[in-house]
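the sequence isn't on hand, but the structure is:
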């Protein structure tokens, strides 16, 4: 591992982001958690600092990843606090559902702003430092929605397909600069996003929460939800020094739903 061992994880206050942060701390990274909810970030900071033996520290920065000025300020503050950024995990995201004919322009733009524009803005912010050091990792948490279509979430699917396209383009552009760019594509994972999806199914169909979860799990050949730690393990693998030849890839973590 290089001397620069500072990782930024957006959407780090819970779920997949928190699991990734925990794993990176175990691997010796200092981690900055970024997100919009300061109280949630601080609670996660306290939990990680107390529960993980680490050589690094845990910092927090509030940010709206779709706001260019806010992203610039947050990354400058993170660098001042914990040093040069060696790794960026673009995990922040939102998912909202609607039939295409009921998808408003506002919903469409929100899905693109948070999921795609946020990934672009945050990635752009770390490139100068990584390029100067000729070393870096950018890992985008996309979704199986980057690899296939799903009904009633057209805006989300379009945004995640965009994230994968951006991943591949950046990987080629940065291949000779010591920076790798990859995407991790989880299927339905036990997170707040899935909890919200379950509640929408319950409210719209009258099914029980158990039936709704079973419906979401049915697309996974293993018949279960992916766990956040399983996604985190894929990120940790891509972060390893001996993964330096892996770039431009989409790693599906989905029990065989996509292959």
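Perfect, I can see it now. Predicted model only: the values in this text are computed from it and were never measured.

all contacts plus neighbour counts: C-alpha atoms, from now on.
Fine.

tell me the contacts of the closest residue to residue 256 other than its chain neighbours?
Distances taken as Cα to Cα, 6 or more residues apart in numbering place residue 221 nearest to residue 256, at 5.9 Å, with adjacent residues excluded. Contacts for residue 221 were tallied using Cα atoms under 8 Å, 6 or more residues apart in numbering; they are 255-257.

dropping in the other structure now:
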């Protein structure tokens, strides 16, 4: 059990997790539910959200929305409140990564990376904060990336967006510091998710390397020589949502086996 949490420590709390249908988002949803929270799973595709929710309809609720669209976010939060009440915990996990050399990074790709990764974080946080202010308690955890703390070649738009998420985290944390709301980011390194599997496939297609060789390339970025598991990221989120992390705000916590140290 993580320090600062006990079973049921989030009982009565309503947590909303964006990008909750797979990977890190699904792991976060499950671990928060295990702590007693009622969890709204939000994502663009309803089917994977419903598959998770079907396992425990009393604990999970699925709602479809594009986090980059303000009207959809407003509607989704209204539906979530109708099901589980005011939002106490928001995990901004929805994200997308696309690579391209800088000179072939189109304005459309740039805007898409900013919209999903950064604007979505803005819109969902604005939607959740009034509930938190009313309660005098809240947790916002933004799933950024080590790309929000360092630079990586061929993903300039993604890096810029995730750096923006870290900057937003720090600014908002200061703005709400006296309200009982904390705002933090977790910054995973290469993590065993569908997004990484897609990246491995791209390397195989472009370079002719085997899948094992491509996988080893990503794992080599981690000093521990392995890929981060979604449950490890989720455990960091769980701690940040607990009472023991009440003094932790404005932080960007790297979950990457020592790849980033600062």
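Sure thing, it's come through. Every value quoted in this text rests on a predicted model; they were computed, and no experiment measured them.

which residue in the second structure lines up with the residue nearest to residue 256 of the first structure?
Under the alignment (TM-score structural alignment), residue 221 of the first structure pairs with residue 223 of the second structure.

which residues touch the aligned residue in the first structure for residue 203 of the second structure?
With TM-score structural alignment as the criterion, residue 203 of the second structure lines up with residue 201 in the first structure. Shown in contact with residue 201 of the first structure (Cα under 8 Å, 6+ apart): 207, 212.

and the equivalent of residue 248 of the second structure over in the first structure, how many residues sit next to it?
Aligned counterpart of residue 248 of the second structure in the first structure: residue 246 (TM-score structural alignment). Each residue near residue 246 of the first structure was counted by other Cα atoms under 10 Å, and the total is 13.

so residue 246 of the first structure touches residue 183, yeah?
No - using Cα atoms under 8 Å, residue 246 of the first structure is not in contact with residue 183; the gap is 10.6 Å.

wait, a helix at the match of residue 248 of the second structure?
No - going by DSSP: H, G, I helix; E, B strand; the rest coil, the assignment for residue 246 of the first structure is coil, not a helix.

OK, contacts around it?
Residue 246 of the first structure is in contact with 180, 182, 238, counting by Cα under 8 Å, 6+ apart.

which residue is nearest the middle of the first structure?
The centre of the first structure sits closest to residue 91, judged by Cα atoms, centre = their mean, with a distance of 1.6 Å.

how close does that one get to residue 116 of the first structure?
Residue 91 of the first structure sits 11 Å away from residue 116 of the first structure, going by Cα to Cα, to the nearest Å.

hang on, the earlier thing: so of the contacts of residue 246 of the first structure, which ones are in strands?
If you go by DSSP state E, the contacts of residue 246 of the first structure have 180, 182 in strands.

can you select the buried ones from the contacts of residue 246 of the first structure in ChimeraX?
Burial among the contacts of residue 246 of the first structure is assessed by 16 or more other Cα atoms under 10 Å; the matching ChimeraX selection reads:
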select :180,182,238
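
just give me the closest of the contacts of residue 246 of the first structure to residue 110 of the first structure.
residue 182 (23.5 Å; Cα to Cα).

map that closest one onto the second structure.
So, by TM-score structural alignment, residue 182 of the first structure is matched to residue 184.

give me the distance between the residue sitting furthest away from the middle of the first structure and residue 225 of the first structure.
Distance to the chain centre peaks in the first structure at residue 206, reaching 31.4 Å (criterion: Cα atoms, centre = their mean). From residue 206 of the first structure across to residue 225 of the first structure, the span is 21 Å (Cα to Cα).

how about residue 117 of the first structure?
For residue 117 of the first structure, the distance to residue 225 of the first structure equals 28 Å [Cα to Cα].

then residue 121 of the first structure?
Here the criterion is Cα to Cα. By it, residue 121 of the first structure lies 30 Å from residue 225 of the first structure.

who's more crowded, the two?
Between residue 121 of the first structure and residue 225, counted using other Cα under 10 Å, the more crowded position is residue 225 (22 against 18).

need the contact list for that one.
187-190, 216-217.

swap the cut-off to 7 Å and go again
Counting by Cα atoms under 7 Å, 6 or more residues apart in numbering, residue 225 of the first structure touches 188-190, 217.

counterpart of residue 149 of the first structure in the second structure?
So residue 149 of the first structure corresponds to residue 151, using TM-score structural alignment.

tell me the contacts of that match?
Residues in contact with residue 151 of the second structure (Cα under 7 Å, 6+ apart) are residue 159.

do residue 114 of the second structure as well
Residue 114 of the second structure sits next to residue 161 when contact means Cα under 7 Å, 6+ apart.

okay, and the alignment partner in the first structure of it sits in which element?
Applying TM-score structural alignment, one finds that residue 114 of the second structure aligns to residue 112 in the first structure. Counting by DSSP states H and E, the element that carries residue 112 of the first structure is helix 105-112.

now do the buried residues in that helix.
107-108, 110-112.

circling back: three-state assignment of the match of residue 149 of the first structure?
coil.

show me what counts as buried in stretch 251-262 of the second structure.
For stretch 251-262 of the second structure, burial by neighbour count (16+ other Cα under 10 Å) applies to 251-257, 259-260.

what about it, distance to the chain center?
Here stretch 251-262 of the second structure shows a centroid-to-chain-centroid distance of 15 Å under the convention Cα atoms, centre = their mean, to the nearest Å.

show me what it is in contact with.
Against stretch 251-262 of the second structure from outside (Cα under 7 Å, 6+ apart): 146, 166, 170, 184-189, 221-224, 228, 233.

how about 8 Å then?
Stretch 251-262 of the second structure is contacted by residues 145-146, 149-150, 166, 169-170, 183-190, 221-224, 228, 232-233 when judged by Cα under 8 Å, 6+ apart.

cool, and stretch 56-73 of the first structure?
25, 28-38, 41-42, 45, 48-49, 74, 77-78, 81-82, 92, 113-114, 117-119, 121-122, 125.

what subset of those is buried?
Members of the contacts of stretch 56-73 of the first structure classed as buried by 16+ other Cα under 10 Å are 25, 28-36, 38, 41-42, 45, 48-49, 74, 77-78, 82, 92, 113-114, 117-119, 121-122, 125.

quick check: angle from the biggest helix by length in the second structure to helix 107-114?
What stands out as the longest helix in the second structure, according to DSSP state H, is helix 156-175. If you take axes from the mean of the first three to the mean of the last three Cα atoms, to 10 degrees, helix 156-175 of the second structure sits at 40 degrees to helix 107-114.
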